[in-house]
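> coords below, sequence missing:
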């Protein structure tokens, strides 16, 4: 897909920031849509199905966290990459963003060259999101069924709809039970070589998975990574 076919939705309540983002990304050939608040963003996203959403956190009416949670409830936006764009660097803000379903984080201010490089790297993974080594369409392990074709997890008979990255992380680990996946290997496979994500990204996603499927399936190998335990 050429860059001119990529749709990018930018969401911020500050007109100057919207103009900065629009100006620099339009020059790169992207189709740009803009929203000044979360409610408008959700409406545009459902209509246009953007490939990437750059989302401010602090906004009136519906903040970025709430907006991201609402976007992640929309099945047709499962493949949309959501990135928070904010000046807030506190750990709790980043954790909240990942828990809401965000894929990445960009900190304000950002230079145009860095912005363009970051957006390009994010969009390059849009058609390469399938985890390496996970070609099986369905895995059944203990009380857990992972159905790649339907993007569905069934745990003890209950259907679970997971955010995209949680699903891909679970599918990767479960594809080779008892294998220890290093953090670097997980980052590279699930998020992509050129994607720089926060240090706590994997930890947050693992914690959310454990909340949904229990603690027994995923074991932490301290200082190395994670291992899926065959039941």
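Received the coordinates, thanks. Given the structure is predicted, the values throughout are model-derived calculations rather than measurements.
> Please make it C-alpha for all contacts and neighbour counts, starting now.
OK.
> now the strands for this structure?
According to DSSP state E, the chain carries its strands in the segments 7-11, 31-35, 52-55, 81-86, 104-107, 138-141, 144-147, 152-155, 158-160, 180-182, 218-221, 225-228.
> mind listing what the closest residue to residue 97 other than its chain neighbours touches?
Once flanking residues are discounted, residue 97 sits nearest to residue 65: 6.0 Å by CA to CA, 6 or more residues apart in numbering. Contact analysis of residue 65 by CA atoms under 8 Å, 6 or more residues apart in numbering lists 57, 96, 97, 100.
> Put this next to the previous one:
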């Protein structure tokens, strides 16, 4: 899965090392030497996660963090701070400013990759390859399979690529109400210019694909707000072969 990681770091050797390790781990690194360059990159494409150095020329990493959290567009982007400052108050300041994790230099690039994966599992599970389940319905990103577990054979659900991504997002965030604009950004991607009502078409297709296995009702329309996946919604009994 294509996951972009913005690296905001002013030391070229560290940027090169991190970019190489992230690329090897399957991520798409986006290097930036300072907050100004990082802001320009973010205006073009919203990264899935930001690795942010504290000590930057011009605007510090801490100041940039506060700017990110004050902007509705970047408020929810996960951030891992890198710093040589290991005092407890520094860690507290970074976390209170909105950092999701904090890594003190020197560190192992392998540890950073592990921290990135951990933060994504916690903050953006739809970007990982971890299987997700709601009752007997399971979606496995690694194998691109959706199926319902039964007493006999698993019953497959056949979805198009967009419906698969849509269901993955909903299943990774059950019981939450998602506005159409949020679904658009999270599933179609930032800076994709399509009508929000297009989402309704794909939700209709998703429900139609889930209906044969009795799970169409789990995608609820919340009037005036958007959509919600409810694990408590009633479902039809799943028919099994005799």
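Cool, got the structure. Every value quoted in this text rests on a predicted model; they were computed, and no experiment measured them.
> Please state their TM-score.
The pair, once superposed, lands on a TM-score of 0.53 when counted by TM-score structural alignment, normalised by the length of structure 1; 136 aligned residues with a CA RMSD of 2.6 Å.
> Which members of the contacts of residue 65 of structure 1 are classed as buried?
Taking 16 or more other CA atoms under 10 Å as the criterion, what is buried in the contacts of residue 65 of structure 1 is 57, 97, 100.
> Now tabulate the residues you listed in a markdown table and tack on distance to residue 165 of structure 1.
Listed next are those as a markdown table, based on distance: CA to CA, whole Å:
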| residue | distance to residue 165 of structure 1 |
| --- | --- |
| 57 | 20 |
| 97 | 13 |
| 100 | 12 |
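> Can you pick out the ones from the residues you listed that are in helices?
Of the positions in those, residue 97 sit in helices, assigned by DSSP state H.
> if I line the two up, what does residue 53 of structure 1 land on in structure 2?
In structure 2, the residue paired with residue 53 of structure 1 according to TM-score structural alignment is residue 50.
> ok, that match touching residue 79?
Yes. In this structure, residue 50 of structure 2 is within contact of residue 79 by CA atoms under 8 Å, at 4.7 Å.
> Comparing these two, which residue is more hemmed in?
residue 79 (26 against 23; other CA atoms under 10 Å).
> ok, so what distance separates the equivalent of the more buried one over in structure 1 from residue 121 of structure 1?
Superposed on structure 1 with TM-score structural alignment, residue 79 of structure 2 falls opposite residue 82. Counting by CA to CA, to the nearest Å, the separation of residue 82 of structure 1 from residue 121 of structure 1 is 13 Å.
> is it true that the match of residue 79 of structure 2 touches residue 56?
No. Taking CA under 8 Å as the definition, residue 82 of structure 1 is not a contact partner of residue 56, at 10.5 Å.
> returning to that earlier point: in contact with the match of residue 53 of structure 1, which residues?
With CA under 8 Å, 6+ apart, residue 50 of structure 2 has these contacts: 5, 6, 7, 8, 77, 78, 79, 80.
> And residue 226 of structure 1, by the same measure?
Applying CA under 8 Å, 6+ apart, the residues near residue 226 of structure 1 are 173, 180, 181, 182, 183, 218, 219, 220.
> Let me know how buried the spatially closest residue to it that is not a sequence neighbour is, in neighbour terms.
Using CA to CA, 6+ apart and skipping the chain neighbours, the partner closest in space to residue 226 of structure 1 is residue 220 (4.7 Å). By the measure other CA under 10 Å, the count of residues near residue 220 of structure 1 is 14.
> and which of the buried ones among the contacts of residue 65 of structure 1 is nearest to residue 115 of structure 1?
The closest of those to residue 115 of structure 1 turns out to be residue 57 (CA to CA; 17.4 Å).
> Now do the match of residue 53 of structure 1 against residue 6 of structure 2, distance only.
For residue 50 of structure 2, the distance to residue 6 of structure 2 - CA to CA - is 5 Å.
> same question, residue 37 of structure 2
Taking CA to CA, one finds residue 37 of structure 2 at 11 Å from residue 6 of structure 2.
> Looking at the two, which is more packed in?
When neighbours are counted by other CA under 10 Å, residue 37 of structure 2 and residue 6 differ, and residue 6 comes out ahead with 22 against 13.
> The more buried one pairs with which position in structure 1?
Matched to structure 1 by TM-score structural alignment, residue 6 of structure 2 sits across from residue 9.
> ok, its match - contacts?
Counting by CA under 8 Å, 6+ apart, the residues that residue 9 of structure 1 touches are 32, 33, 34, 35, 41, 45, 50, 52, 53, 54.
> Now do the same for residue 101 of structure 1: its match in structure 2.
Checking TM-score structural alignment: residue 101 of structure 1 goes with residue 98.
> From what I see, that match and residue 63 are in contact.
No. Residue 98 of structure 2 is beyond contact range of residue 63, at 10.9 Å (criterion: CA under 8 Å).
> which of these two has more neighbours?
With neighbours defined as other CA under 10 Å, residue 98 of structure 2 and residue 63 compare such that residue 98 has more, 22 against 15.
> Any figure for the gap between that one and residue 65 of structure 2?
7 Å.
> just residue 32 of structure 2 next, same as before
Taken as CA to CA, the span from residue 32 of structure 2 to residue 65 of structure 2 is 15 Å.
> go on, residue 204 of structure 2?
Taking CA to CA, one finds residue 204 of structure 2 at 39 Å from residue 65 of structure 2.
> higher neighbour count, these two?
residue 65 (26 against 14).
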